[in-house]
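>>> no letters, just coordinates:
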């Protein structure tokens, strides 16, 4: 295979270039077009020239936030990459629509072949949900690696386009499959954004919108961390401090696209309720280290063409430094690509939607090892970089210390100091959450009110120290006898409350009986004392409030006492 890159300047350039290089119109030709002019009329003019030249070749294109030509980054230009395969053949398609699940499935259905080794996919950057698109592709072809990204428009957020030689859309996806019996593929990516500050739980979302973080309006969270003045610069200032999260062991970043009228913030990918996010800042040192690693990897593996799909935010924030990652790859193989609004990448055998990352793929149809000679990346860390890393370390160390202190305070606030079990306040919060889950998902739960029989007599006979020993023993018995999914607390005095999620009354009765019998055996073994419990059991009923639920359990427990103790009574 061989790749030729063209920096397009005027009409007729493609025709002259194709004739000069002897490029033929065959199914073994892949043409990628990266244009920094996100205007439909401009693209249609370019298409007319392409359509005249290519009927059999696979042509896919995208608008960009920056174009990569022979490793160098350009702006407001157009770059064409012509890859001529020796054995592989190319199949392309464009699918219109904003429903990424549908367009993803349809695209794969139209370009996937039994010999597909790689799919290069571009999608519009303002209407397509990158996570949904990748999920749909993985449903149909998870074993096939995907590269590419979301189209850009230089952060104007007015319109992004993807196209073939004939069709163009601002709502949809275009893709090319590379089909052959053998293809050498090497990939590399890096994030280079460093998390700072504490993790924050995302508490309300809808699709790719976030409404609340830690129960607060998302815009207020940005104002709290970035300053009140930052609100006027949203969403642009948010680009500089992306939210990062860990999913499946992989650190991901998410780019903010804008603020909706309802106050939610829109992101290029999905952040799920319950996930923890942190703000992050750029680390040039990480980028340089990763660029050197990438260069070494691609030189030591077969490589005849390199394609780069990297986030526009990197160019926006670090300017010329963004070129460091791609310009050295030209010494390995012809290098082209574009600045995206989000990247598609295969990591650990799974296709993923990324943001803020540099991704690169090296292709070769031959099995040989590149000469490792060539220009090396030897960027020594300067004083400013050393200061920056020290600042990041300082911030994260202080954040870690504060988190440890807050964790200790939280444990004190929610734990009973004698037994170490949850206290009443924490258990009420867990009960409220359990009721919400039951109302949403329809799965019932049971509650046990457990009281130590004759506890006052134990205190009066053996003293309060022995009484405390019994209470701590009861806590240990609960840990040993209950299920891992059960929740339990010291409710007060000698009373303990147990919540059994997703448990009907029959299952709750079995657990309660096991607990009643087990407690007696536990104290016989551990303290040589005959201690029993009375248990009141009830299940959640539609419309129950906490007070009504606990009142039933409490009444059932007192009936067990009146019936002679050491009993389970169901209400």
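Arrived safely. Owing to the predicted nature of the structure, the values given are computational and were not obtained by experimental measurement.

>>> from now on I want contacts and neighbour counts done on CA atoms only, so please keep to that.
Will do.

>>> show me where the stretch 401-550 of the chain has its strands.
Under the criterion DSSP state E, counting those that start in this stretch, the stretch 401-550 of the chain contains strands at 446-452, 487-492, 495-500, 533-539.

>>> could you do the stretch 251-400 of the chain as well?
Assigned strands in the stretch 251-400 of the chain, in chain order: 256-259, 265-267, 276-282, 305-311, 335-340, 343-347, 350-354, 358-364 (criterion: DSSP E, counting those that start in this stretch).

>>> deepest-packed of those, please.
Using mean count of other C-alpha atoms under 10 Å, the stretch among the strands of the stretch 251-400 of the chain with the largest mean neighbour count is strand 335-340, at a mean of 32.

>>> tell me the residue in this protein that is farthest from the middle.
Residue farthest from the centre of the chain, counting by C-alpha atoms, centre = their mean, is residue 461 at 59.1 Å.

>>> sorry, back to before: out of the strands of the stretch 401-550 of the chain, nearest to residue 345?
In terms of C-alpha to C-alpha, the element of those nearest to residue 345 is strand 487-492, at 40.7 Å.

>>> tell me what that closest one is packed against?
For strand 487-492, the contact count by 3 or more C-alpha pairs under 8 Å, 6 or more residues apart in numbering; DSSP states H and E identifies helix 424-441, strand 495-500 as packing neighbours.

>>> and the comparison structure, right after this:
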């Protein structure tokens, strides 16, 4: 697991308190990133000293910065980011610029790369270090390592900027942190979205990274002409706003100016050659938002444990509102930190590149987190960003279909008319009042009107009244220069209604809008198909009720409303008790019919404002949104219990079902849908554990119990290998002479922190999680091995009795497991007794009998444990190869001369003798009970009167003492 913490640093006292609060000095794998703004070197040296003293195991890398990120907010103070790793090893390296940048990159790879290295986080003190060559040098040696980071400054002579580690500081170098572990999960992304603006230029003179002439003119003159003197004055900083876009392998790459030379040439961030073509680039805000939304949506489904972002300073300056929202969303996934750079490092086209105006992202995990269900990504733009978006649309006005439709300016009338007349989609144009002034043949064919019936008429006359306002808004937006897309139902002349996708585009002449083009396509079938897909995706196929996904959306929607109105609401989980028996008895076809009937019955009990969903199988969910309190909930659940208790009829026979209900109330049982649903489900589990046919409201105790179950499951999975499980032994004696006849193996768990855990607590958990098979197999082998040792050491002969769960018994390899345990131990089969519960017969009686017979043929004894408390039919007993019946302790402990338990015990003993079985009484605690059992005809006994369950050492002592007594008697 990875944990991340951020601190706005002020002094050593606050740093020390923060370290103590989060126990940061207790972790050997700790990455510290320091973003120190424009702090002087003395402050950095003092910070180094404090960290080395307070966190001797911490690995520090840091840099100067122009804007820092702390817990998803942009701040100006010094920020320290602490990342604690459970497994990942962290190393750092400071490299001074003493060699070519490419050689430095190669040396970094050679010195820091290990077989399990996954990430290099790199900071550069400034741009004039050959950063791109450095990155190429690193990735040239191998591209399996993710490289992220950024540049501290554009020019070193503007202000001193530094990079540093625990023990070094440099104004002219690189620092790197490497993260290494084979289980480290890494997510990386680089979001950089540009579009071309203005003309394309040919590079006519260049050498390496130096651009000397474009179209035979010095680049500074071209920049002044197209972008103005202010832009040139602010270079190289302003180059981030309008970088060059270089055509490279059919793709555009942003290249920006890092230095202006006295002769009017410029130094670029990437090598260029004569013959290359470049244009100006401008950021596409719309594409940036789309790409960031896509990344955030992926992270919602697969959230990371810690992440960092390295933003361009231009994003903070020009799209601050977008950047602020990005950071807020990232921070809702996990705490985010980083800094604003003058060039970002990220993967593009399988190469590590120096980027501009980008967001480079690094996400890290050592484990798996639950998806984030209730986070909706929806960027809200300020007027400044709306201006940027409008500028983006203006730049995109060269789109193909607009060129085609505004051909009166751009192409010949003949080509325009061919396009207009032969288009399979209907095309029309209107004046600025919305009156039709041209139609293509497809329009006439689609709607059945003549030209005379349409031309000169307002388009609003041909649509539904309720759509007029919406269409008018799209029309005005198109007049403002913004393309519009929308769906619209339109009736043809014969009254047939179809759905059309409409596109409105402004017709511009000399820069002014003179009308609107419209293009329409029939999308009726597509919309019907989409509706069907939506139905399949969000609704249950059998009942047409909202499925799990749709029900979660309903809960999210109503939580938002309930928050605003300060109202309570409730979620009910309903699960049919023992519904599996219906499916097994009548078949799934009948089960499906009953499910539909259940849905109708439950729906009939619900008030207004209630929603019913089918969560899965025989589990339903109910959302109550109006007048919610415990009294109203109880009335509803009572109605549900009653209506389900009424018999169901199938093929003339009546069947009865009961239901268990768990209730979670908003907001006390969860302020978010994930928590509310989980807690209602926990309440359902408690209701079923109490026997079903009842309602349970969630309480905090259930959450604590569930948390303990989850923790216990994790510990139980490792209990065998950590040797925390052990076998205890309880002797079984022959009542007639009180001699040792056998002993029962009893599983125990000694946890290092929780102490001795009751089997009643962890055995059901092992069965529920499927761990019981491996644990049961281990107990079987250990018991056989131990008994073989005792039989070899002792004169006495006795059997060992091993409990077998229903899951273990039904496992296809169980018979082989028994044979393997006997083979490994060398134990003769007659000394092994397998204790089975009566519930084994409930699963598959035919298979159970077959397995029991095969075990009996092997020579193993079989016993029915806790006899009299289960569901077995007595008619089965005469057909089963059983050797022993064990009377449940509840009958033994309640025996007295005048209780029915005496008759029960006597009946079992008599039946056992009649079936040629031995009868063992469990839970014997007094001599009176033992004497009474002898009189009633029981053969064997075990319990505290004889011995409590003993550890191996105590059992060894017991057997030695027993041997001594036997020797003296002989």
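Happy to help now that I have it. None of these values were measured; they are calculated from a predicted model.

>>> hang on, the earlier thing: a markdown table for the helices and strands packed on strand 487-492 of the first structure, including mean neighbour count and distance to residue 195 of the first structure?
Listed next are those as a markdown table, based on neighbours: other C-alpha atoms under 10 Å; distance: least, C-alpha to C-alpha, whole Å:
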| stretch | mean neighbour count | distance to residue 195 of the first structure |
| --- | --- | --- |
| helix 424-441 | 15 | 30 |
| strand 495-500 | 22 | 37 |
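
>>> now render these as JSON lines, adding distance to residue 388 of the first structure.
Putting those into JSON lines (distance: least, C-alpha to C-alpha, whole Å) gives the following:
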{"stretch": "helix 424-441", "distance to residue 388 of the first structure": "41"}
{"stretch": "strand 495-500", "distance to residue 388 of the first structure": "49"}
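
>>> if we can go back for a sec, can you add distance to residue 302 of the first structure and give the strands of the stretch 401-550 of the first structure back as a markdown table?
Formatted as a markdown table, the strands of the stretch 401-550 of the first structure follow (distance: least, C-alpha to C-alpha, whole Å):
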| stretch | distance to residue 302 of the first structure |
| --- | --- |
| strand 446-452 | 62 |
| strand 487-492 | 56 |
| strand 495-500 | 58 |
| strand 533-539 | 65 |
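
>>> tell me which of the ones you listed approaches residue 412 of the first structure most closely.
Taking C-alpha to C-alpha as the criterion, residue 412 of the first structure comes closest to strand 487-492 out of the strands of the stretch 401-550 of the first structure, the separation being 13.9 Å.

>>> where does that closest one end up in the second structure?
Counterpart in the second structure of strand 487-492 of the first structure, with TM-score structural alignment as the criterion, is absent.

>>> closest one to residue 210 of the first structure among the helices and strands packed on strand 487-492 of the first structure?
Distances from residue 210 of the first structure to each of these were compared by C-alpha to C-alpha, and the smallest falls on helix 424-441, at 20.0 Å.

>>> now the helices for the stretch 551-700 of the second structure?
Counting by DSSP state H, counting those that start in this stretch, residue ranges of the helices within the stretch 551-700 of the second structure are 579-586, 588-605, 630-645, 673-689, 700-717.

>>> quick one: the fourth one aligns where in the first structure?
Meaning helix 673-689 of the second structure. Matched against the first structure by TM-score structural alignment, helix 673-689 of the second structure finds no partner residues.

>>> please report the distance of the residue farthest from the centre of the first structure from residue 569 of the first structure.
Summarising the geometry, the distance separating residue 461 of the first structure from residue 569 of the first structure, computed by C-alpha to C-alpha, to the nearest Å, is 28 Å.

>>> ditto for residue 261 of the first structure
Counting by C-alpha to C-alpha, the gap from residue 261 of the first structure to residue 569 of the first structure is 54 Å.

>>> what's the answer for residue 403 of the first structure, then?
Residue 403 of the first structure sits 44 Å away from residue 569 of the first structure, taking C-alpha to C-alpha as the criterion.

>>> hang on, the earlier thing: and of the helices of the stretch 551-700 of the second structure, who's closest to residue 149 of the second structure?
Shortest distance between residue 149 of the second structure and the helices of the stretch 551-700 of the second structure, using C-alpha to C-alpha, is found for helix 673-689: 34.8 Å.

>>> go through that closest one and flag the buried ones.
By neighbour count, with 16 or more other C-alpha atoms under 10 Å as the criterion, the buried positions of helix 673-689 of the second structure are 673-674, 676-688.

>>> tell me which two of the residues you listed sit farthest apart.
Of all pairs drawn from the buried residues of helix 673-689 of the second structure, the one with the largest separation by C-alpha to C-alpha is 673 and 688; the distance is 22.5 Å.

>>> for the aligned residue in the first structure for residue 356 of the second structure, which non-adjacent residue is spatially closest?
Residue 356 of the second structure maps onto residue 355 in the first structure, with residues paired by TM-score structural alignment. For residue 355 of the first structure, ignoring the flanking residues on the chain, the nearest one in space by C-alpha to C-alpha, 6 or more residues apart in numbering is residue 342 at 4.7 Å.
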